[in-house]
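Colleague: Mind looking at a prediction? Sequence and model below.
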Amino acid sequence: MQKGNGSMSEYHNPVMLKECIEGLNIIPSGTYIDVTYGGGGHSREILKHLDASGRLLAFDQDEDAKKNIIQDDRLTFIDQNFRFLKNYCRLHEAMQVDGILADLGVSSHQFDQPERGFSTRFDADLDMRMDQSAPITAKEVIDTYSEEDLHRIFGMYGEIQNAKSLARTLVTSRLNKKIETIAEFKEVIKHRIPKGKENKYLAQAFQALRIEVNQELEALQEFLIQSAEVLKPGGRLVVMSYHSLEDRLVKNFIAKGKFRGEVEKDFYGNIQRPLDLVNRKALVASEAEIALNNRARSAKLRVAVKL
């Protein structure tokens, strides 16, 4: 893996890079935020569009992201989760920004590191923490959560059909022996996996654990609310999500200014919401891009403007 301005292709190919940059509608002297820095692919492209007075704040709590910080005076790297967006914008005197970009995918680089425990392809401890100093790991979720909570996590976050029996299997099995590694987890649940659907089922189970361990949906909701507050009128919010749960939160927040329930209207019947859609429908990757980068297949890009 190269640092600085070397090739980042081995770290993370940014999905829909052109569409993301167009969505931000960059003003050269503006202030922008990339809340998911990762390998720096999107940040590097944003910097190309800024002049000497432009600014970019980049958030990431992943250890590997810190090894890839672009050396550029216009870039401020913030070693934090994007759920603390507003606090750090205030700290860095960037309370009214021109655009915010979030790419919610786990970088392929994280999946490719066996010891991080994100991938079903390797054996490792069940970890899955984006932030290596965070208190809870996937192992603790599996070994300490109640059957009811495991059922909820696998059903909601993994959209697994037999989430209830999967939860019961784990709870029964851990009475005899703790489930600590990916191999042990696979062994315990193998009779619950529909024939021929092994890869998909494991991917869904891992997604559910990862979302829970990293509190991804709570963090996303906090981030979206704060993003509407730190954007200046006319500023752009560009969010790329990779599964329906995230996309639904983004879609609802842009449409209604909230995550569930009906829209609120003022006395005159105008919808009360901070953002408006730029594109009526979510943008998706081209067939050509999907052929080059399979991760792009499930990506949905939504662009909104601050009213």
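Modeller: Thanks, I have the structure now. Numbering: from 1, shown residues only.

Colleague: Could you use CA atoms for every contact and neighbour count after this?
Modeller: Fine.

Colleague: How far does stretch 150-169 stretch from one end to the other?
Modeller: 10 Å (CA to CA, to the nearest Å).

Colleague: Only the buried residues of that stretch, if you could.
Modeller: 150-155, 157-160, 163-164, 166-167, 169 (16 or more other CA atoms under 10 Å).

Colleague: same check, this time on stretch 91-106
Modeller: Of the residues in stretch 91-106, those buried (16+ other CA under 10 Å) are 94-106.

Colleague: what's the offset of that stretch from the middle of its chain?
Modeller: 14 Å (CA atoms, centre = their mean, to the nearest Å).

Colleague: Confirm residue 285 sits in a strand?
Modeller: No - checked against DSSP: H, G, I helix; E, B strand; the rest coil, residue 285 lies outside a strand; its state is coil.

Colleague: okay, now residue 248: neighbour count?
Modeller: 14 (other CA atoms under 10 Å).

Colleague: My error: substitute residue 131 in the last question.
Modeller: The burial count for residue 131: 16, using other CA under 10 Å.

Colleague: quick one: buried residues of the longest strand along the chain?
Modeller: The residue-count maximum for a strand in the chain (DSSP state E) belongs to strand 231-241. Of the residues in strand 231-241, 231-233, 235-241 count as buried by neighbour count, 16+ other CA under 10 Å.

Colleague: okay, pairing it with this:
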Amino acid sequence: MGDTRQHDRPDGDDTPHQDHEDHATASPAHVPVMLDRIVELLVPALTRPGAVFVDGTLGLGGHSEALLQACPRMRLVGVDRDTTALERSAKRLAPHADRTHFVHALYSEIPRALEEAGHTRADAVLLDLGVSSPQLDETDRGFAYAQEAPLDMRMDRTQGLTAEEVVNDYPVGELIRVLRSYGEEKFAPRVARAIERRRARGRITSTRELADLVREAIPAATRRTGGHPAKRTFQGLRIEVNAELSILDQTLPAALSRLAVGGRIAVLSYHSLEDRMTKKAFAALATDTTPADLPVSLPDRRPELKLLTRGAELPTEEENERNPRAQSARLRAAERVREPSR
């Protein structure tokens, strides 16, 4: 959710992304990903008095802080499913307290968050997807395979499902689906069956135990390349526990429906599946759907969005060196050019 996330390969390459945990021992400096580019893209929509910016994945509030400083007349609606993130951001953004409103919600609930803050439309929306640095760096959250912790992985610790329940209670077929579909783990059946054998002796309860088990399940030749062998398993579990893809599928149309004409939306994704969903949602509204046999475009069939990025933009080499957790990030942005079709 909001500050230091990750990056995939260019379009068409479905190589699994380098997940945050590969850098769990690096400096924990919380640097917002692609900050300058995000500010450049969103500021033009936030210059009028009272312009509304929705940060749907507030995290540590780094992107929001930069935009509040750059746009002294805008108002922030900060949304996060993680209550700890909201508390920390409220402290960080206290100098702008008269222009901020924080809402504990899923980012699919952006319409509700806007209404709670007294607004109907947003002039800019940011979605910085994936796990945030605080969630990764705090051992007890259970996101990192490099540290000993309970198998939790909940972004919202008020919700029920944990990674321990998925690992210990899901049928093997469901585990294979999660690891293959969400973790893009090509050895998903081997890993799932190793989990099944181990849990027959008792529940698997710690990140270290699971990471060691996955390492042993992966062929030795594969372990020597591509980072930690458990990174894809942990990614798949995290996405399943937090229902990240199904929520994103609801979020994109919800956010776009509340974007004002002239408003802009930016999405930072860290996984090829997230990026594909974003690309599809933007493309559907950036296309003229007038029947080909008509000589002119129909007003209600003209594009609703104008794409602001050419494909998915990647961080610069300099940023990747400075902030390794940016390496899997992909940025797409668009501007609403007409009211939504009814």
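Modeller: Done, it's in. Owing to the predicted nature of the structure, the values given are computational and were not obtained by experimental measurement.

Colleague: After superposition, what's the TM-score here?
Modeller: Here the TM-score for the pair of chains, by TM-score structural alignment, normalised by the length of the first structure, is 0.89; 294 aligned residues with a CA RMSD of 2.1 Å.

Colleague: Return the distance of the residue nearest to the spatial centre of the second structure relative to residue 268 of the second structure.
Modeller: For the second structure, the residue nearest the mean C-alpha position is residue 129 (1.0 Å; CA atoms, centre = their mean). As judged by CA to CA, residue 129 of the second structure and residue 268 of the second structure stand 6 Å apart.

Colleague: for residue 279 of the second structure, same thing?
Modeller: 11 Å.

Colleague: Find residues that contact each of the two.
Modeller: Counting by CA atoms under 8 Å, 6 or more residues apart in numbering, the residues touching both residue 279 of the second structure and residue 268 are residue 332.

Colleague: which residues of the first structure does stretch 186-198 of the second structure align to?
Modeller: Taken onto the first structure by TM-score structural alignment, stretch 186-198 of the second structure occupies residues 161-173 there.

Colleague: got it, and stretch 235-247 of the second structure?
Modeller: Mapped onto the first structure using TM-score structural alignment, stretch 235-247 of the second structure covers residues 207-219.

Colleague: Report the separation between the two terminal residues of that stretch.
Modeller: Start-to-end span of stretch 207-219 of the first structure (CA to CA) is 16 Å.

Colleague: which ones are touching residue 158 of the second structure?
Modeller: No contacts exist for residue 158 of the second structure under CA under 8 Å, 6+ apart.

Colleague: What are the boundaries of the helices in the stretch 101-250 of the second structure?
Modeller: In the stretch 101-250 of the second structure, the helices defined using DSSP state H, counting those that start in this stretch lie at 110-116, 133-137, 163-169, 172-181, 188-199, 207-217, 220-223, 231-241, 244-257.

Colleague: Which one of the buried residues of stretch 150-169 of the first structure is nearest to residue 263 of the first structure?
Modeller: residue 157 (25.0 Å; CA to CA).

Colleague: who's in contact with the residue nearest to the closest one when sequence neighbours are not counted?
Modeller: Excluding its sequence neighbours, the residue lying closest to residue 157 of the first structure (CA to CA, 6 or more residues apart in numbering) is residue 208, at 4.5 Å. If you count contacts by CA under 8 Å, 6+ apart, residue 208 of the first structure has them with 153-154, 156-158.

Colleague: Is it correct that residue 195 of the second structure is in contact with residue 213?
Modeller: Yes - between residue 195 of the second structure and residue 213 there is a contact at 7.3 Å, judged by CA atoms under 8 Å.

Colleague: residues contacting residue 284 of the first structure?
Modeller: 297, 299-301 are the contacts of residue 284 of the first structure under CA under 8 Å, 6+ apart.

Colleague: Per the alignment, it pairs with which residue of the second structure?
Modeller: Looks like residue 284 of the first structure aligns to residue 314 there (TM-score structural alignment).

Colleague: again, but for residue 86 of the first structure
Modeller: Using TM-score structural alignment, the partner of residue 86 of the first structure in the second structure is residue 111.

Colleague: does that match really touch residue 252, like I thought?
Modeller: No - when contacts are counted by CA under 8 Å, residue 111 of the second structure is not listed as touching residue 252 (11.4 Å).

Colleague: hmm, back to that, from residue 35 of the first structure, how far out is the aligned partner of the residue nearest to the centre of the second structure in the first structure?
Modeller: In the first structure, residue 129 of the second structure lines up with residue 104, judged by TM-score structural alignment. Residue 104 of the first structure is 9 Å from residue 35 of the first structure, where distance means CA to CA.

Colleague: that older thread, please tell me I have it right and the match of residue 129 of the second structure contacts residue 240.
Modeller: Yes - taking contacts as CA under 8 Å, residue 104 of the first structure lies within contact range of residue 240: 5.9 Å.

Colleague: Kindly tell me how buried residue 231 of the second structure is, as a neighbour count.
Modeller: 25.

Colleague: The first structure: which residue goes with residue 78 of the second structure?
Modeller: Checking TM-score structural alignment: residue 78 of the second structure goes with residue 58.

Colleague: Would you agree its match falls within a helix?
Modeller: No - under three-state DSSP, residue 58 of the first structure sits outside any helix and is assigned strand.

Colleague: which residues does it contact?
Modeller: If you count contacts by CA under 8 Å, 6+ apart, residue 58 of the first structure has them with 33-37, 43, 75-78.

Colleague: Then residue 69 of the second structure?
Modeller: Residue 69 of the second structure neighbours (CA under 8 Å, 6+ apart): none.

Colleague: how about it, secondary structure?
Modeller: helix.

Colleague: Tell me the residue in the first structure aligned with it.
Modeller: Here residue 69 of the second structure is matched to residue 48 in the first structure, going by TM-score structural alignment.

Colleague: separation between that match and residue 92 of the first structure?
Modeller: Residue 48 of the first structure is 22 Å from residue 92 of the first structure, by CA to CA.

Colleague: hang on, the earlier thing: read off where the longest strand of the first structure ends up in the second structure.
Modeller: Counting by TM-score structural alignment, strand 231-241 of the first structure sits on residues 259-269 of the second structure.
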